[in-house]
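> any chance you can model this:
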Amino acid sequence: YYQVEKAKGGAAMLCNGIQVVDPRLSAVMPSTFVCNVNDSIIPWYRKISDAVHEYGAKYVVEFGHEGGVWSTRLYPDAFPPLAASPIPCDIEKEVPIEIDREGLEEIAKQFGSAAARAKAGRCDGIVIHAAHGELLMGFFSPLFNARTDEFSGPLENCLRPLFMVIDEIRKNIGRDLALGIRISGDEFMEGGVSVDDAKAISILLDKSGQVDWIDVSSGNDGNWLAKGIHYSSMYVPLGAMVPLASAIREVVNIPVMAVGRINDPVQAEKVLADGHADLVSMCRALIADPYLPNKAKAGQLEDIRQCVGATEACISRCFQGVAISCVQNPIIGQEKEWAELKPASVKKKVMVIGGGPAGLEAARVTTLRGHKVSLYEKSGELGGQILIASKVSSRQELASIARWLVLQVQKLGVDIHLNTEVTPELVARENPDAVVVATGSTPPHLSIPGATEQNLVDERSALLGKASVGQRVVVLDGTGHTSGCTTAEFLAEQGKQVYLLAKGFQVGEAIDLITKPMVYRSLLDKEVTLMPFTWIRSISGKKVITYNTYTFKESAIEDIDTVVHAVSAVINNQIYKSLKGKVKELYAIGDCFAPRRIENAIYDGSKVGREL
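Presented below is the predicted three-dimensional model:
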């Protein structure tokens, strides 16, 4: 269903993420990766292939071997990692087994057998994953190949394992299926694969006559920063890896695919028109909006829901072994149940109170189902807390979530009332059949000895400029998510000296693993002082008394002008409580129901819209 929605939406070629071909890994990796290790996968391939072919799309599958970026840490009975040399990667820190020729031949045959099953499953092509520091890339990375045998030294030697895999695959599929190779155009690690190395690799792949296209990614999954760059959260510029594809295209004759934060059809067309690539991959762009291609063809550019690089619900969940979703598209992962929006059997008059992401999505979906909807917002602008979060330069793309939702409810003719605070009396006058309360949350009141309205402010007031913040600032990261870290970023960008405190092992402890390295780089670049294991005890004049959350030893930060707190919000549900028992149907969604994240708010809105 996930792939079919994208085929319906106009995608030309669909590709599964990397699939495991080594049976020794399949026993412990099925929650994270699809495993192609026996013929049981063939019926599934056929089901997907036949379904996407019905809409004119091609279906290809990607095969790889984790190599040295795999760990047995969570799987004590698992087979140890294999690599070119016994050099541990920075993240897993587990010394891999140095694979020998016999082992390489065995793995090459595993790739070949997997390819034969893909062919039997009516797939259209195969991609060999030779990127991101995994097994095959490890042989041509100077950082991870310390061998002195036939698989070391000149580049041709280092590429032998890859060509062993290519030969086995071609032996099993002939020329019936297309074959692409994914490489890292730059490893983004000092001393690692450079773009010049990648060009040399690509020339040899092209000359082999065995490869139909090169997919140019980047990075190494064994290093946090390199991994963060190539999986590309909103901290990475749009199209950041296009120059790598462009460099490869200059030296090869086969097609080259550009990837990485290409999330807009205009941007994609420019990549092609300027000669940087022959193909563009738009994975997360099609997660945010599976119908992007058809909307682009129809000239409906403003109706495209653009990916904003919030990786917490998509790629980060892959690494946790759970089903992906999308921060702003709750249909992802639930296509079977939610892709078709059924008209309401009974049309109702619905009042939605609150114009943040939850209320906007509820109004949108409810209207699409045929209900008559009125949307009330206390302030003069729709968007809720998204408008606050997007004040930070690194998070500005979040604003497009609100823009899209606002545009859609406007186009649908939702009756919008701004600068209107809803009271029980107003609800009684309107007499709706159902009321959806999405009034969000408010910052809490912190009781800290020595605090005043001048020296202690909440992060929302700081970001909106409603509170005066001095030159030397302590920021309290009480949620572990992005609010504390991004508030610190925001203030540091203004030239302020910022100390960021957190009770746990890290600041931003709950930030997803793809975004976190980029947040840290930004904070450190702005010279924010990171202080984990540290929390506030009191304020004494311009002195902030802190304590270590493990030893309870106190210390002081001197000459502090302002303390900004980013701690868990408080439910704003007074109107919900006052309407209980007074309206026919009453719902609370978003932060009004429970303070969480944008994804939860939009999901709540979509869910209630489908239930009304």
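> rest of the way, CA atoms for contacts and neighbours
OK.
> doesn't I536 lie inside a strand?
Yes. Under DSSP: H, G, I helix; E, B strand; the rest coil, I536 falls within a strand.
> residue contacts, it?
With contact taken as Cα atoms under 8 Å, 6 or more residues apart in numbering, I536 is in contact with L476, V544, I545, T546, Y547.
> recalculate using a threshold of 6 Å.
Applying Cα atoms under 6 Å, 6 or more residues apart in numbering, we find I536 in contact with T546.
> and if you look at the one 3 residues further on?
Taking Cα under 6 Å, 6+ apart as the criterion, I539 is in contact with G450, A451, I545.
> same thing with S461?
Neighbour list for S461: A467 [criterion: Cα under 6 Å, 6+ apart].
> ok, and what's touching the host helix or strand of V350?
Using DSSP states H and E, the element containing V350 is strand 349-353. Surrounding strand 349-353, the residues in contact under the criterion Cα under 6 Å, 6+ apart are K372, V373, S374, L375, Y376, P432, D433, A434, V435, V436, V437, A438.
> doesn't V583 fall inside a helix?
No. Counting by three-state DSSP, V583 is located in no helix; its state is coil.
> so how far is the helix or strand where P243 lies off the chain centroid?
For P243, the element it lies in under DSSP H and E is helix 242-249. What separates the centre of helix 242-249 from the centre of its chain is 23 Å, taken as Cα atoms, centre = their mean, to the nearest Å.
> now the second one, please; I'll put the structures next to each other:
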Amino acid sequence: MEAAPAGLEAARTAAILGHDVHLHEASKRLGGQVTIAASAPHRADIGAITKWLESEMERLEINVTLNSLVDPDLVAEINPDRIILATGSTPRSDGFQLTTPIAPLKGFELNHVYSSWDVLGFGGRVTTEGPAVVFDDTGTFEAISVADSLLDRGMQVTLVSRYESLGASLPYPPATVEAAKERLMSQNFDFIGGHYIQAITQDEVMIGVPFTERKRRLQANTVALISYNHPNRELGDYLAGQTTETKPKIHTIGDASGTNGIQAAIHQAANLIRSL
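Below you'll find the model as predicted:
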């Protein structure tokens, strides 16, 4: 297992049901993408989810190993009956956006174009300079958090979304979206809904309205693209292709399985373990 919410919940439920659980995390700490989300301004509270799950690992005396990559040698050493893969997902780097899925976004490879992980300090080295454009293809807190982070650096930020409204996919809008909107709109911030990105140049972003000729240019020295992540399924495919005498059953959960969202990932993990 991997120690994001799905992996942690799978380990917790399995231990409660009496299974001998070995939890292996590739990085130096538990939490997965929740750690990244909690690092953003005004989002520290979301880290309480994984902090509680971490405390459950200690309470249930689960064998946790950090900085550990799962490979066939490790699988042979542990000799598990089942492998639960919660390997998560990573930001796409191919210029994909849902409005134009068959063609990569022009200019996505430029040096001033970043992912949310980059902006929040969990990716490559970045140099940010205003004005900034954040493109939101998901309607979640991710783009809002990136905008908050850039605003905290004193930049003028424009958030462009394919959705007509800010945080369109978020639940309980009065408690989530409206609070974020009030905070953002009190700063050097603008929101443009119902648009997609046509192209990125060294100092501009060309945006448009789908199925129309409408175009607009925005000045941008920093661009952040927030799209749906790529599921990390390589390990599962690799392990599934290995030939061993006692081949364990492999299950994939969380973002790696295409299940988006913390609540959905936790439910999926718990339900899977209970069904075994």
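> of the contacts of I539 of structure 1, buried ones?
A451, I545 (16 or more other Cα atoms under 10 Å).
> map D45 of structure 2 onto structure 1.
Using TM-score structural alignment as the criterion, D45 of structure 2 maps onto E397 of structure 1.
> one more: T222 of structure 2?
Using TM-score structural alignment, T222 of structure 2 sits opposite T562 in structure 1.
> skip the chain neighbours and tell me the closest residue to its match.
Leaving aside its sequence neighbours, T562 of structure 1 sits nearest to N455 (Cα to Cα, 6 or more residues apart in numbering; 4.5 Å).
> can you give me the neighbour number for the one you found?
N455 of structure 1 has 20 neighbours, counted by other Cα atoms under 10 Å.
> roughly how far apart are the aligned partner of it in structure 2 and M185 of structure 2?
Aligning on TM-score structural alignment places N455 of structure 1 opposite H112 in structure 2. Separation of H112 of structure 2 from M185 of structure 2 (Cα to Cα, to the nearest Å): 25 Å.
> surely the match of N455 of structure 1 is in contact with L225?
No. H112 of structure 2 lies out of contact with L225 (Cα atoms under 6 Å); the separation is 10.7 Å.
> can you get me a residue count around whatever residue of structure 1 lines up with V21 of structure 2?
Matched across to structure 1, V21 of structure 2 falls on V373, judged by TM-score structural alignment. For V373 of structure 1, the count of nearby residues is 26 (other Cα under 10 Å).
> chain neighbours aside, what residue packs nearest to V373 of structure 1?
Once flanking residues are discounted, V373 of structure 1 sits nearest to V350: 4.8 Å by Cα to Cα, 6+ apart.
> how near is that neighbour to G359 of structure 1?
Applying Cα to Cα, the value for V350 of structure 1 to G359 of structure 1 is 12 Å.
> over to P293 of structure 1?
Going from P293 of structure 1 to G359 of structure 1 by Cα to Cα gives 28 Å.
> just give the closest residue to whichever residue in structure 1 pairs up with R183 of structure 2, not the sequence neighbours.
Taking TM-score structural alignment, R183 of structure 2 has S522 as its aligned residue in structure 1. Counting by Cα to Cα, 6+ apart, S522 of structure 1 lies nearest to E489, which is 7.3 Å off, once chain neighbours are set aside.
> helix or strand for that neighbour, which one?
Per DSSP H and E: helix 482-493 holds E489 of structure 1.
> could you tell me where the helix or strand following that helix falls in structure 2?
Downstream of helix 482-493 of structure 1, the first helix or strand assigned by DSSP H and E is strand 497-502. With TM-score structural alignment applied, strand 497-502 of structure 1 matches the range 156-161 in structure 2.
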